[in-house]
Each structure stands twice: as C-alpha cells, then as structure tokens.
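Novice: just to be clear, the model below is a prediction. Sequence and coordinates:
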Amino acid sequence: MRNHTFVTRFILLGLTDDPQLQILIFIFLLMTYMLSFTGNLSIIILTLVDSHLKTAMYIFLQNFSFLEISFTSACIPRFLYSISTGDRTITYNACACQLFFIDVFAVTEFFLLATMSFDRYVAICKPLHYMTIMNYRVCKRLIFCCWMMSLLIILPPLRLGLDLEFCASNAIDHFICDANPMLKISCSDTWLIEEMVIACAVLTFIMTLVCVVLSYMYIIRTILRLPSAQQRTRAFSTCSSHIIVVSITYGSCIFVYIKSSAKDEMTINKGVSILTTSISPMLNPFIYTLRNKQVKQAFNDLVKRFILFSKN
C-alpha cells in the first residue's frame, strides 16, 4: 500500500441495484460457475487418468481447463459474495490482486489458444512427424512460454498502476476490479498507463491472432488438397472444437471495441465481461467433450470404473 493512496477500500457497483434482478443474476452466475468448475475439472481429471489422452492436444486442453477454472474463480465467487451479503466493498490490496490474476489468466489463455492452433497445424499438415515435433518436453516448454509472455506483458502497466492515487471517488462502475473503470476514478495522470494498457492489449491480440490465422490458412489449404470428402471431414472435425472456442474468445474481445456510443461503453464492457467470465468457461468443456470421441470414451470409461468401484 502506497502512503499517498488515500482510498484504502473500493466499492464495486456491480450490474444492477434492482433486488429482484440481483437474485436472477446470482442464480444464473452460480449455476454457470458450478457447471464451468465441474466441467473443466472433469477434463483435467480425464486427461490425467486416461492413458489415451496423453498427446499434445490434451496436455494443452488440460492447461486450458485449468486456466478457465482459475479465471472464472478470480471473478465470480467474489461477486456472488457481494450479491448475497450486500457488501460491495473490497480492499485496495484485494482489488489489485484480483486485477493481476484476471489479467494474467486472460492473457495466458490467448497465448495458449495460439499454441493450440499451432498444434492443430502440425497434426494436420505434418501428421507423420506429429509425435516427434509435439513431444511432452516441447509441450511443457510452450506452456511455460505462454505464462512467461503473459507476465512480461502484464507486469509493466500493473507496476505503474500501483502508483496511482485514488483520493476522490472510490466507486468502481463494474462487478470486478477492471483496469478501465479504475483508471477513470484515479486522480493521477493516467495517460501513460492508459497508452500502455492499450499497447499491451493490442500486442497480445495481434500476436496471437496472427498465429491462429496463419495456422488455419495452412490447415485449410492442406484439408482442401485431401483427395476424398471423408478425409476432409475427418480432418476438419479435429479442429472444429478449437475453432469454436477461438471464435467465442476473439469475438467477445472484438465486440468490446464496437460501441454504439461512449455512453454505452461501460454497459457493453460489463456484458462482455459476463460472457468471458462465466458463459465462455462454462461452454468450453462441453464444446470439447461433445465434439471429441476420445474424451467422451474416456468419460464413459471413468464412469464405469467408478460404478464398479462403488459396487465393490
């Protein structure tokens, strides 16, 4: 805590002041959080215990599910507590920690999605060399690089943000500690940190999107060259789950910058935040399991083993 920071607690204004609407929001977010947590945890368990799910794709999927659990857990439980108790206050340190973890998990997800697109490129364009190129050691290094890139991007603007003064308003117009609404209530000069936040966001978005687009350009070109329609369908099905998740993730971020007016900016940001913090993490495990025969088979085998164990 800085000596010149006059505000020691913030007030998160949330989504609405309507009590009835708050009840509906609480029920909705509780359900989506539970589904997200159990769904992603199931994928982690399956990839750990099933010997058939030890390839690079499932190692990345395991880490992606861990990120989804971590990301939604950094946002939703605190907001559910706020709705249930009516206590909207959050300490300066807790707010800074929430902001750090949300940003780290979110940025790491982008880099991991880009890495997963490269994995799909190798699987389809270089199938004979897949196991050699995407071995366990390479996967771990790629995952480590995703985390390191995230920290390198997040830490500089966060370090500047810790020096901001909050000496007037302490009401954050959001349900989480987000950078934009916090910068709006600071009484410091925020020009430099605003430019850094934009630069870091654009850098992350462009770098990962270029990787995804290039990977799928080569993938589509390879698929179109396959001789039979059955081969093309099978090849495309191996990428379909990843394409859907990428579309949801990047689509929601693009939507933030398509605003009808400055007046609606915060409302739109809150809506997109609900999508990215609760709905997307809930949908992703279902997208991967419902469209993946190996994951469904692994889940059925685990259920059978559990039933046999309970009978004995």
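Specialist: Received, thanks. Numbering: from 1, shown residues only.

Novice: C-alpha only now, for contacts and for neighbours.
Specialist: OK.

Novice: what about residue 92, how many neighbours?
Specialist: Other residues within reach of residue 92, judged by other C-alpha atoms under 10 Å, total 19.

Novice: contacts only, for residue 287.
Specialist: Residues near residue 287 by C-alpha atoms under 8 Å, 6 or more residues apart in numbering: 241, 244, 245.

Novice: ok, now residue 235?
Specialist: Applying C-alpha under 8 Å, 6+ apart, we find residue 235 in contact with 124, 223.

Novice: which one among the contacts of residue 287 gets closest to residue 310?
Specialist: residue 241 (33.3 Å; C-alpha to C-alpha).

Novice: so that closest one makes contact with residue 288?
Specialist: Yes: the pair residue 241 / residue 288 is scored as a contact, 5.5 Å apart, by C-alpha atoms under 8 Å.

Novice: put this beside the first:
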Amino acid sequence: MAINEDLWIFTAQCPSRLGTVDVVTRALAETENYVVAMNSYDDRATKSFSIRVELRPLKGEDSLERFRSIFGDRAAPFDMQWELTSPDHRPRVAILVSKFDHCLNDLLYRFRKGELAMDIPLIVSNHPDLKPLADWHGIPYFHLPITAETKPQQETELWRLIREYRCELVVLARYMQVLSPELAARLDGRAINIHHSLLPGFKGAKPYHQAWEKGVKLVGATAHYVNDDLDEGPIITQGVQPVDHGHYPEDLVAKGQDIESQTLARAVRYHIEKRVFLHGNRTVVFPD
C-alpha cells in the first residue's frame, strides 16, 4: 500500500461466479470510491474467488457510507464475504518467543520505524531471557514457563492474555513450543509461525549444524499459519539463499536467522495489509 496515502482496503471472497469483479468495481465507481490498485484471483482448484482493492473515497465518509448501503444487497447473490478496512486500523498483535531474539528484535525494529502498521500490547515467553528487550520498548512481558505437565494450564493463561489484550494476530517469533490442537483451532487463520526450511528436513537440536554436515547448498525459511499439523499450515511466504562449501555452521546459522527474520516480517505485513486469503490449506497472497 502506498506510504502516507489515506487508502481504504476492500477485501472479499466468494464462490467462482460470472460478474464478481464487475459487481465490486461498479459499486465502487457509482459511490465515488476511486480504485488505486486491485488484485483478484479465481482459483480453479477450489472454485473460489478472491479480490483486494485499495481505494480512495472521493467524498470521504459519504462515499464509504453510500458503498456500504448498496453493496450488501449486491454481494448477497454471490455469497460474497467482504470487509472494508480503514487506513487507521492497527491490528493488535501478540508476539510469542522463547530464547532466540533475532525475529523478535527485527519485528520490534520494523514496528518502531513504522514499517508494520500494528500495535504490540504484549510479548509472551516460556523463558525470562528476552524481558530486557521488551522493557526497552515499553511492552509488557509475560513469563509463562511450561512443562509437559503444566502445558494445559500454561495455554489456558496464554489464551486468557490473548483475549484480555484483544489481539487479532499472534506471531510465533521462534516460540519453541508446539501449540495444542485446541489452541491451534482457536487461533485458526490468525497465528503465524516461522521455521527453517532445509533439505533434507533436519529436526531436533542444531539443524544448521546438521545441514552443514550434509553439505547443503540452500538455506531458507517458511512463514505459515498455525494449524494442528506441526509446521504444515498454509504457507504465506518463503525465503531462500544459496550457500556453498565455504560456509561453516556459524555462517549457516547467521544466514538462516537473517532469512527467518525477513520472511516472518514479510508474512506479518502481508497479513495485516489484508493480502492473504485462505483457500483450504493453501493461500492466495497478493504481493505489493
């Protein structure tokens, strides 16, 4: 979205039908809402349609109210689920972390610089290590330790905090815990995770060291929505970078953490800018 431009975002999804683009653009034109940018996609596999429009109301709130008053009836025959998002809207985002600080630090920097139009009302961790970083940014930090025995109680408190702080999105910024199926279901479509993408798949401790021992030629990261299948939720963004025999384990770790940070930040931005549409276990992502 254009920086410093007062643009609203219209998003919609519906079954694939003739006239979907026309019903949106015609209504916007009739109510004097100027289309600045538009992306649409018809998914043959799922027979579903998605559209995202950045628009400028030529007569301010009057244009928007006129659109709202007529579009509901016009959208109904298409079974269209739609939303108008104000340029002033800043989603409230909870960040979950463990001990690694690179993704958290990157998100906080981008937030502080205004790259990510969101608010961060709290940071939650199963370790106390990153509290000084949260304190420096003036963000409440909740230490919720967890063991196999206390996991249900810990997740109950975590869910309570998410609701208390009215968070629309949860970001797992290297939160080294697997969410229970119950919590994953509650956060369906609004929790983003990041993990390394290495081939073959290296699990357990020190994956980059395992990768070095196998002589990998690519390191990367995947950001995806959380579901009850470990690291198999709908993918939002991925990043990759070539490496060679001259890169030692510490080099792979550094490159991997950099890619993880960038990939997670891009996924968060795409989500808060309403660029991501879920089509079953796949995503449609409209890049900027």
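Specialist: Received it, and whenever you're ready, just let me know what you need. As the structure is a computational prediction, the values presented were derived from the model and not from experiment.

Novice: what's the TM-score here?
Specialist: Once superposed, chain against chain, the TM-score is 0.24 (TM-score structural alignment, normalised by the length of the second structure); 113 aligned residues with a C-alpha RMSD of 6.2 Å.

Novice: looking at the contacts of residue 287 of the first structure, spot the one nearest residue 230 of the first structure.
Specialist: residue 241 (18.2 Å).

Novice: which SSE is the closest one in?
Specialist: If you go by DSSP states H and E, residue 241 of the first structure is part of helix 229-256.

Novice: would you mind getting the angle between whichever helix or strand comes after that helix and helix 229-256?
Specialist: In the C-terminal direction, the helix or strand that comes right after helix 229-256 of the first structure (DSSP H and E) is helix 265-274. Interaxial angle of helix 265-274 of the first structure relative to helix 229-256 (axes from the mean of the first three to the mean of the last three C-alpha atoms, to 10 degrees): 140 degrees.

Novice: check which helices and strands helix 265-274 of the first structure sits against.
Specialist: helix 229-256 (3 or more C-alpha pairs under 8 Å, 6 or more residues apart in numbering; DSSP states H and E).

Novice: buried residues in the helix it packs on?
Specialist: For helix 229-256 of the first structure, burial by neighbour count (16 or more other C-alpha atoms under 10 Å) applies to 232, 235-236, 239, 241-243, 245-246, 248-249, 252-253, 256.

Novice: from the chain's centre, how far out does that helix sit?
Specialist: 16 Å (C-alpha atoms, centre = their mean, to the nearest Å).

Novice: which residues in the first structure form helices?
Specialist: Applying DSSP state H to the first structure gives helices spanning 19-49, 56-85, 92-125, 130-133, 136-161, 179-185, 191-224, 229-256, 265-274, 280-290, 293-311.

Novice: do I have it right that residue 90 of the first structure meets residue 10?
Specialist: Yes: taking contacts as C-alpha under 8 Å, residue 90 of the first structure lies within contact range of residue 10: 5.3 Å.

Novice: the helices of the first structure: which one's closest to residue 171 of the first structure?
Specialist: It's helix 179-185; of the helices of the first structure, that one is closest to residue 171 of the first structure (C-alpha to C-alpha) at 7.6 Å.

Novice: buried ones in that closest one, by neighbour count?
Specialist: Buried residues in helix 179-185 of the first structure (16+ other C-alpha under 10 Å): 179, 182, 183, 185.

Novice: over to stretch 208-226 of the second structure?
Specialist: For stretch 208-226 of the second structure, by 16+ other C-alpha under 10 Å, it's 208-212, 216, 218-226.

Novice: in helices only, show me the residues you listed.
Specialist: 208, 209, 210, 211, 212.

Novice: can you redo these as CSV with distance to residue 29 of the second structure?
Specialist: As requested, those are exported to CSV (distance: C-alpha to C-alpha, whole Å):
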residue, distance to residue 29 of the second structure
208, 53
209, 57
210, 57
211, 55
212, 57
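
Novice: between those residues, which is nearest residue 171 of the second structure?
Specialist: residue 208 (22.8 Å).

Novice: I figured that closest one was touching residue 254, is that so?
Specialist: No: when contacts are counted by C-alpha under 8 Å, residue 208 of the second structure is not listed as touching residue 254 (9.6 Å).

Novice: show me where the stretch 101-250 of the second structure has strands.
Specialist: Per DSSP state E, counting those that start in this stretch, the stretch 101-250 of the second structure carries strands over the ranges 119-125, 141-143, 169-172, 191-196, 218-225, 235-242.

Novice: of all those strands, which one is nearest residue 37 of the second structure?
Specialist: Set against residue 37 of the second structure and scored by C-alpha to C-alpha, the strands of the stretch 101-250 of the second structure come closest in strand 235-242, at 20.9 Å.

Novice: what packs against that closest one?
Specialist: Using 3+ C-alpha pairs under 8 Å, 6+ apart as the contact definition, the elements that strand 235-242 of the second structure packs against are strand 218-225, helix 249-272, strand 282-285.
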